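In: can't give you the sequence, but here's the structure:
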């Protein structure tokens, strides 16, 4: 029989086998829970009187079962401390189930996120307290699939002044980051047919996987030093596409900015074909050597789904993003969101609202921009011996903005396989350009360095490991 003890200080599910006798059944159930790890070492067990009451056993039966397990070494009992689970030698414990293997990385320069240690904890807590003290009565109920009106209103003002986005609160849908935003848009596009989406090549491989998972056919759109080749959209192979996804302000992973003429061509394509532009503005807040590039959405709001998140400004774990949706796709996107998870959690939305409306979010971004610019400059100092002069072996791309830099190798003799081997020798993790192409082949080689990733104290050691890696690669040529 299955029993619980809900009123004894701990909750634990036990399977008591009535055919083996009451005491033996309890002993076996406790042994199984300890061996399997469901009862961890030093967990405190209920008092014999409480457990007996909960399980419908006599107190003497429970005391006898405890005594037997104490004698076997499964439990310990101390005066005044009650009965607890003993620490068993390893050979007495069942082997744990294998979990995911995590990389043991000493120096992390992979792209993808901000310095997690720089999260504005004090400002976030202050904003959360203000939000909690003025919560509306409906906060703990199911909400509008689009998200809290407070956040959508705050985003309308913020995106307008900082990114040139033309938005209305009714047309914003709050999402759980960019991946859900892309999934919702793909689902909305495929409401009546299989959608075909052109995606940058090279680009984010996981985003391609998300779109495919939600039913899209993916067509690679080449990228060069001027960004996505939107001049190709009139070619026959692109005549059937429904949408184009672009990282126009700072292409991932090359760092190129979409050339103004190509922006015009992209908008012209959308207007003439009734197509959708999915604008992934993943790090538009971070500009160092040039003026910010405004969003394409501001020039064609009826044809652009503008997507932004706090993943690069605050942290991806918050799972907060947004779509500024063109009117024709609003209802399909809302319906897709309703069926995906009903709505994004509300407390985080209201906390972010407080950050934005008090301008604490702006202050954090400005501080982050200064910190990441300094880190970028240190990275450039590290790369300079190999990127300048007659003996240069690499070129640097995308340094004017963002949180990463693409380093391309000038020598065809140097392969990514060699690079991976050498970086592993120095416990250094980086991104690889080869992983970002749509199909395997003879593509340019390179590494993508995320200078925002390490904590502040670990950044100098990461750069030192990178220096050792580049020296070793230079000798490999």
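Out: Received the coordinates, thanks. Keep in mind it's a predicted model, so treat the numbers as computed, not measured.
In: CA only for contacts and neighbour counts going forward, please
Out: Noted.
In: Tell me where the protein has helices.
Out: Listed in chain order, the helices of the chain (DSSP state H) span 22-35, 48-55, 59-72, 121-133, 149-163, 177-189, 205-213, 260-273, 327-341, 346-357, 360-387, 416-425, 459-476.
In: do you know which of these lies nearest residue 234?
Out: helix 260-273 (7.9 Å; C-alpha to C-alpha).
In: and the closest one, what does it pack onto?
Out: Other elements packing on helix 260-273 under the criterion 3 or more C-alpha pairs under 8 Å, 6 or more residues apart in numbering; DSSP states H and E are strand 276-280.
In: ok so, going back, so which of the helices of the chain comes closest to residue 229?
Out: helix 260-273 (7.2 Å).
In: Please identify the most buried of the helices of the chain.
Out: helix 177-189 (a mean of 23; mean count of other C-alpha atoms under 10 Å).
In: And it, what does it pack against?
Out: Using 3+ C-alpha pairs under 8 Å, 6+ apart: helix 177-189 touches helix 205-213, strand 304-309, strand 321-324, helix 327-341.
In: want to throw the ones you listed into a markdown table with distance to residue 443?
Out: Formatted as a markdown table, the helices and strands packed on helix 177-189 follow (distance: least, C-alpha to C-alpha, whole Å):
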| stretch | distance to residue 443 |
| --- | --- |
| helix 205-213 | 15 |
| strand 304-309 | 29 |
| strand 321-324 | 33 |
| helix 327-341 | 36 |
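In: For residue 427, which of these is the nearest?
Out: helix 205-213 (24.2 Å).
In: how far does the closest one sit from the chain's center?
Out: Its chain's average C-alpha position is 14 Å from that of helix 205-213, according to C-alpha atoms, centre = their mean, to the nearest Å.
In: what do you get for stretch 143-158?
Out: Put simply, stretch 143-158 sits 21 Å off its chain's centre (C-alpha atoms, centre = their mean).
In: quick one: terminal-to-terminal distance for stretch 112-130?
Out: One end of stretch 112-130 sits 31 Å from the other (C-alpha to C-alpha, to the nearest Å).
In: Same check on stretch 292-311?
Out: End-to-end distance for stretch 292-311: 19 Å, by C-alpha to C-alpha.
In: ok, residues contacting it?
Out: Residues from elsewhere that reach stretch 292-311 (C-alpha atoms under 8 Å, 6 or more residues apart in numbering): 113-114, 163-167, 177-178, 181, 248-249, 263, 267, 270-271, 274-282, 284-285, 316-328.
In: okay, now the one to match up with it:
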């Protein structure tokens, strides 16, 4: 237990015993010595000033100075003029045996080509701090009370306006969530309470979302994806009345749901009296033309829309949104009554960040940066890994690298980790096995100068393995 001089819980920490056990300064010295020897007071920790400890223990200052003096003489404490008295002793410990570095032990990650993160180096620290300061100065007292489980009305209004102008959405009811997973769990619970028992999910898919849906009691059914997105004909052959789909940019295949499939998906939802759950997680990043509008705008009474700033700003913020059909507002409020909303001040900071135009400015800069980074990655792969074929729309934060039949992609991922390169195997996102060999390569959280050596390392790993 490392204790600083600001920690005054010493009456609890030290058992000085009763008067029958000797003079008080001797008892205090024994208690401090025991606390040091058993590690409750670590080497380097500052003990309180003698006056403060005497007040805490209800004794005279002389008792404390005598105890400190005894322990200084014994080497347990050290004191310097103008500085705190500190612990100068630690229990003897045997030196740790030298670590033998095995070829199978992963090294620290040098290059991160796994998907899932934005450019964390580019987080807009100054403007986010400005937004937080503005909120602290302007928040009224009732903003600091118990938060509305649906989210602060200011952020809900701001998100609705943002989605209407940027994503072509028709927000009927907006809820603030802690991210896509949180929004999906709430949606699945509301649907389950409404009598829906089966949910279809794209295959391949984010395994975390599959697990989150299954945790709510729904039966989950994989539906394959092809070059036009979700195969609606296969969806119609399942017992599902709800489906989770990435229409603007499917993960991990990178496909975009075609206009014809969009229309058929909406018709399917109406026919089965069901719902579409649209995961809009990185749709702001489209590099060949403007982002495709959301399916939610086509049928707002049949489509839930999930969004987050985890892929645009940072997952550390824990902020997202859920747009729901108006008729299911009460079911969503009741879906998880004990779940806490994200911190109100963070919600208001995000609203300020969007309202002042800083979010749009951040996205414009990020699109330019990611487009150039994606182009660099594709060019470098073409030169260094010519046997690979890049797939996926020019969008988002990842690409799919198809490799020749028989490539041991799983082994390549393990070998790369040992060498300090993080990769992802497409098989890790599949619900059903496939002979297709591919790697999912993310370029969000790697810098431009790191791409050439990362791809060179990938080339070497692939050449080492059949």
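Out: Right, received. Where do you want to start? Computed from a predicted model, the values in this text were never measured in an experiment.
In: List the TM-score for the superposed pair.
Out: After superposition, the two chains reach a TM-score of 0.88 (TM-score structural alignment, normalised by the length of the second structure), with 451 aligned residues with a C-alpha RMSD of 2.8 Å.
In: From the contacts of stretch 292-311 of the first structure, list the buried ones, please.
Out: 113-114, 163-167, 177-178, 181, 248-249, 263, 267, 270, 275-282, 284-285, 316, 319-326 (16 or more other C-alpha atoms under 10 Å).
In: Would you format the helices of the first structure as TSV with distance to residue 408 of the first structure included?
Out: Shown next, in TSV, are the helices of the first structure (distance: least, C-alpha to C-alpha, whole Å):
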stretch	distance to residue 408 of the first structure
helix 22-35	53
helix 48-55	66
helix 59-72	63
helix 121-133	37
helix 149-163	30
helix 177-189	27
helix 205-213	19
helix 260-273	24
helix 327-341	39
helix 346-357	38
helix 360-387	10
helix 416-425	11
helix 459-476	12
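In: Ok, which of those helices comes nearest residue 5 of the first structure?
Out: Nearest of these (C-alpha to C-alpha): helix 48-55, 5.4 Å.
In: okay, the closest one sits on what stretch of the second structure?
Out: Helix 48-55 of the first structure corresponds to residues 50-57 in the second structure, going by TM-score structural alignment.
In: Over to stretch 137-145 of the first structure?
Out: Counting by TM-score structural alignment, stretch 137-145 of the first structure falls onto residues 141-149 of the second structure.
In: if I look at residue 435 of the first structure, how far off is residue 92 of the first structure?
Out: 44 Å.
In: Please name the residues that touch whatever residue of the second structure lines up with residue 114 of the first structure.
Out: Taking TM-score structural alignment for the superposition, residue 114 of the first structure sits opposite residue 118 in the second structure. Residues in contact with residue 118 of the second structure (C-alpha under 8 Å, 6+ apart) are 310-314, 397, 444-445.
In: mapped onto the first structure, which of the residues you listed hold?
Out: Retained in the first structure (both residues aligned by TM-score structural alignment, their matches' C-alpha atoms under 8 Å) from those: 310-314, 397, 444-445.
In: which of those lies closest to residue 437 of the second structure?
Out: residue 397 (20.1 Å).
In: what angle do the longest strand seen in the first structure and helix 205-213 make?
Out: Longest strand in the first structure by number of residues (criterion: DSSP state E): strand 217-224. Angle between the axes of strand 217-224 of the first structure and helix 205-213 is 150 degrees (criterion: axes from the mean of the first three to the mean of the last three C-alpha atoms, to 10 degrees).
In: Would you agree residue 288 of the first structure is in contact with residue 373?
Out: Yes. Residue 288 of the first structure is within contact range of residue 373, at 6.4 Å (criterion: C-alpha atoms under 8 Å).
In: circling back to that earlier point, just want to know which of residue 435 and residue 92 of the first structure has more residues nearby.
Out: A side-by-side neighbour count of residue 435 of the first structure and residue 92, using other C-alpha atoms under 10 Å, places residue 435 first with 17 against 10.
In: still on that earlier bit, nearest to residue 102 of the first structure among the helices and strands packed on helix 177-189 of the first structure would be which one?
Out: Nearest to residue 102 of the first structure, of all those, is helix 205-213, at 18.6 Å by C-alpha to C-alpha.
In: For whichever residue in the second structure pairs up with residue 445 of the first structure, list the residues it contacts.
Out: For residue 445 of the first structure, the aligned position in the second structure is residue 437, judged by TM-score structural alignment. Residue 437 of the second structure sits next to 402-409, 426-427 when contact means C-alpha under 8 Å, 6+ apart.
In: The equivalent of residue 176 of the second structure over in the first structure and residue 40 of the first structure, how far apart?
Out: Counting by TM-score structural alignment, residue 176 of the second structure lines up with residue 174 in the first structure. Counting by C-alpha to C-alpha, the gap from residue 174 of the first structure to residue 40 of the first structure is 40 Å.
In: nearest residue to the aligned residue in the second structure for residue 344 of the first structure other than its sequence neighbours?
Out: Taking TM-score structural alignment as the criterion, the aligned counterpart of residue 344 of the first structure in the second structure is residue 342. Residue nearest to residue 342 of the second structure in three dimensions, not counting chain neighbours: residue 178, with 5.9 Å by C-alpha to C-alpha, 6 or more residues apart in numbering.
In: Looks like residue 209 of the second structure contacts residue 183 (just checking).
Out: No. At 10.3 Å, residue 209 of the second structure does not count as touching residue 183 under the criterion of C-alpha under 8 Å.
In: what's the residue lying closest to residue 66 of the second structure once chain neighbours are set aside in contact with, if anything?
Out: Nearest non-adjacent residue to residue 66 of the second structure, counting by C-alpha to C-alpha, 6+ apart: residue 25, 6.1 Å away. Residues in contact with residue 25 of the second structure (C-alpha under 8 Å, 6+ apart) are 63-64, 66-67.
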